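K.L.:
here is a sequence with its predicted model. Questions after.
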Amino acid sequence: MDRGLGKRARQCWLVAHVASSVGWFGVAASQLALKIIAHTTDSDAVRHTDHLTAQVFDRYLMIPLVLVALGTGLVLSLCTKWGLLRHYWVTAKFVLTIALMIADTIWMGGWVAEAVEYTASGGASAAPGYRDTLAHLLAGSVVNLVAILAMVVLSVVKPFGRTSRGRRVVRRVRPA
């Protein structure tokens, strides 16, 4: 059933994958909480601290956790019966992970850096563009959390069945 992984190795990879994914979800939820606090507070000092914390979470937690989740997911998909392109749910999780990784690195990281700059000198609420940046951060955090939840649903429900490639592989292994 598993191509190249013994039972213990598969279990170790699976534990690493689930742990990194849960960590990723936790950081995304924390990021959303920070954005909500920054959006609702009247204190520029609190906003600045929130954005600095979000920047640290992004650089030192979010990106490494996404990379570990991606790497362990690739190992599990390539070395088990699921395959990377054999089932729609695995392919969808892979595409969502890559999309979130790119979006988080390019857009969210840039918006957090902008928010830190806006709040560094105080008076952020009066700075032109700060409210737009804050709205982008809030929306991006919601999208992140919803996408990660969608990946959890995909992992549990495993919808849509096999891809055409997966059906061909099954026909080759089990001729009619």
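P.N.:
Received, thanks. Residues are numbered from 1 along each chain as shown.
K.L.:
for the rest of this, base every contact and every neighbour count on C-alpha atoms.
P.N.:
Fine.
K.L.:
what's the longest helix in the protein?
P.N.:
The longest helix of the chain (DSSP state H) is helix 7-40.
K.L.:
output the contacting helices and strands for it.
P.N.:
With contacts taken as 3 or more C-alpha pairs under 8 Å, 6 or more residues apart in numbering; DSSP states H and E, helix 7-40 sits against helix 44-57, helix 63-78, helix 130-157.
K.L.:
can you count the residues close to the residue nearest to residue 18 when sequence neighbours are not counted?
P.N.:
Of all residues not flanking residue 18 in the chain, residue 69 sits nearest, at 7.6 Å (C-alpha to C-alpha, 6 or more residues apart in numbering). Applying other C-alpha atoms under 10 Å, we find 25 residues neighbouring residue 69.
K.L.:
now do the same contact list for residue 69.
P.N.:
By C-alpha atoms under 8 Å, 6 or more residues apart in numbering, the contact list for residue 69 reads 16-18, 20-21.
K.L.:
show me which positions of the longest helix of the chain end up buried.
P.N.:
Using 16 or more other C-alpha atoms under 10 Å as the burial criterion, the residues of helix 7-40 that qualify are 10, 13-14, 16-18, 20-25, 27-36, 38.
K.L.:
sec struct for the residue nearest to residue 45 when sequence neighbours are not counted, please.
P.N.:
Among residues not flanking residue 45 along the chain, residue 122 sits closest, at 7.1 Å (C-alpha to C-alpha, 6+ apart). At residue 122 the chain is in coil, as set by DSSP: H, G, I helix; E, B strand; the rest coil.
K.L.:
show me how far the longest helix of the chain is from its chain's centre.
P.N.:
8 Å (C-alpha atoms, centre = their mean, to the nearest Å).
K.L.:
try this one next to it:
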Amino acid sequence: MILSSGWRKIWLTMHVMSSLGWFGAVAVFLTLALVGMTSQDTQLVKASYLAMKLTGWFVIVPFAFVSLGSGIVSSLGTKWGLFRYYWVLLKLVITIGATFLLMVHTQAIDLLADIAAKTTVLSVYPYGMQLKMVVTSGATVVVLIMLTGLAVYKPRGMTPYGQRKQRQGTAQKNADSPVRATILK
């Protein structure tokens, strides 16, 4: 099913905006994680981890799911399809993986925010968890840039499913052709 031009633009706009929002929110999250790990100001560290929890749950998680869902709808409603081209399939797999890992990492974010809410002592923050927040949010920025590159450059290559669908479409067009129908009579 191909979406009408108006609906395609609506879903594409939703996908682009949520993807940009996801990227921007992760960049903010990375900044907060760096401040939380490196600052010696207890109030700043506390504020960083509390803001990370809010940013994670109320901005990053929703943007990740809207980006995933709108990307699926957009691909299903256009000539690209969901499984026809490797670049679309790769974007899908990476986005599902990134969203899954995000949900796993929310536990660590919640723990750091809970520590921040209960103490003003810097030494109680688990350094490994602080480092994990910096590394994973930095890696997420790279992954989101890579996903954007895939969408912009659209590397060639159809999946076997896409090649089969293309052959079926060509065969159907030939069968429906008035010239072909005349020749077959």
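P.N.:
Great, that's in hand. Owing to the predicted nature of the structure, the values given are computational and were not obtained by experimental measurement.
K.L.:
related to what we said a few turns ago, what's the match for the residue nearest to residue 18 of structure 1 in structure 2?
P.N.:
Residue pairing (TM-score structural alignment): residue 69 of structure 1 is matched to residue 67 of structure 2.
K.L.:
report the central residue of structure 2.
P.N.:
By C-alpha atoms, centre = their mean, structure 2 has its centre lying nearest to residue 95, at 4.3 Å.
K.L.:
quick one: contacts for that one?
P.N.:
Shown in contact with residue 95 of structure 2 (C-alpha under 8 Å, 6+ apart): residue 68.
K.L.:
tilt between the strand or helix carrying it and helix 42-55?
P.N.:
Taking DSSP states H and E as the definition, residue 95 of structure 2 sits inside helix 86-118. Here helix 86-118 of structure 2 runs at an angle of 140 degrees relative to helix 42-55 (axes from the mean of the first three to the mean of the last three C-alpha atoms, to 10 degrees).
K.L.:
quick one: buried residues of helix 86-118 of structure 2?
P.N.:
Buried residues in helix 86-118 of structure 2, counted by 16+ other C-alpha under 10 Å: 86-89, 91-92, 94-95, 98-99, 102, 105-106, 108-113, 115-116.
K.L.:
if we can go back for a sec, same list (the helices and strands packed on helix 7-40 of structure 1) but as a markdown table, adding distance to residue 169 of structure 1.
P.N.:
Putting the helices and strands packed on helix 7-40 of structure 1 into a markdown table (distance: least, C-alpha to C-alpha, whole Å) gives the following:
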| stretch | distance to residue 169 of structure 1 |
| --- | --- |
| helix 44-57 | 42 |
| helix 63-78 | 14 |
| helix 130-157 | 21 |
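K.L.:
trace residue 162 of structure 1 over to structure 2, please.
P.N.:
Taking TM-score structural alignment, the alignment pairs residue 162 of structure 1 with residue 158 from structure 2.
K.L.:
and the nearest residue to its match once chain neighbours are set aside, how far from residue 112 of structure 2?
P.N.:
Computed as C-alpha to C-alpha, 6+ apart, the closest residue to residue 158 of structure 2 that is not its neighbour in sequence is residue 85, at 4.3 Å. Counting by C-alpha to C-alpha, to the nearest Å, the separation of residue 85 of structure 2 from residue 112 of structure 2 is 41 Å.
K.L.:
what do you get for residue 149 of structure 2?
P.N.:
Distance from residue 149 of structure 2 to residue 112 of structure 2, counting by C-alpha to C-alpha: 33 Å.
K.L.:
residue 101 of structure 2 now?
P.N.:
Taking C-alpha to C-alpha, one finds residue 101 of structure 2 at 17 Å from residue 112 of structure 2.
K.L.:
with residue 51 of structure 2 instead?
P.N.:
As judged by C-alpha to C-alpha, residue 51 of structure 2 and residue 112 of structure 2 stand 11 Å apart.
K.L.:
residue 10 of structure 2 too?
P.N.:
Using C-alpha to C-alpha, residue 10 of structure 2 is found at 38 Å from residue 112 of structure 2.
K.L.:
what of residue 105 of structure 2?
P.N.:
Distance, residue 105 of structure 2 to residue 112 of structure 2, by C-alpha to C-alpha: 11 Å.
K.L.:
report the contact partners of residue 158 of structure 1.
P.N.:
Neighbour list for residue 158 of structure 1: residue 89 [criterion: C-alpha under 8 Å, 6+ apart].
K.L.:
now swap in residue 21 of structure 2 and tell me
P.N.:
Applying C-alpha under 8 Å, 6+ apart to residue 21 of structure 2 gives the contacts 59-60, 63.
K.L.:
tabulate these in CSV, adding columns for neighbour count.
P.N.:
Compiled in CSV, the contacts of residue 21 of structure 2 are given as follows (neighbours: other C-alpha atoms under 10 Å):
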residue, neighbour count
59, 18
60, 25
63, 24
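K.L.:
could the residues you listed be laid out in JSON lines, adding distance to residue 166 of structure 2?
P.N.:
Below are the contacts of residue 21 of structure 2 laid out as JSON lines (distance: C-alpha to C-alpha, whole Å):
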{"residue": "59", "distance to residue 166 of structure 2": "39"}
{"residue": "60", "distance to residue 166 of structure 2": "37"}
{"residue": "63", "distance to residue 166 of structure 2": "33"}
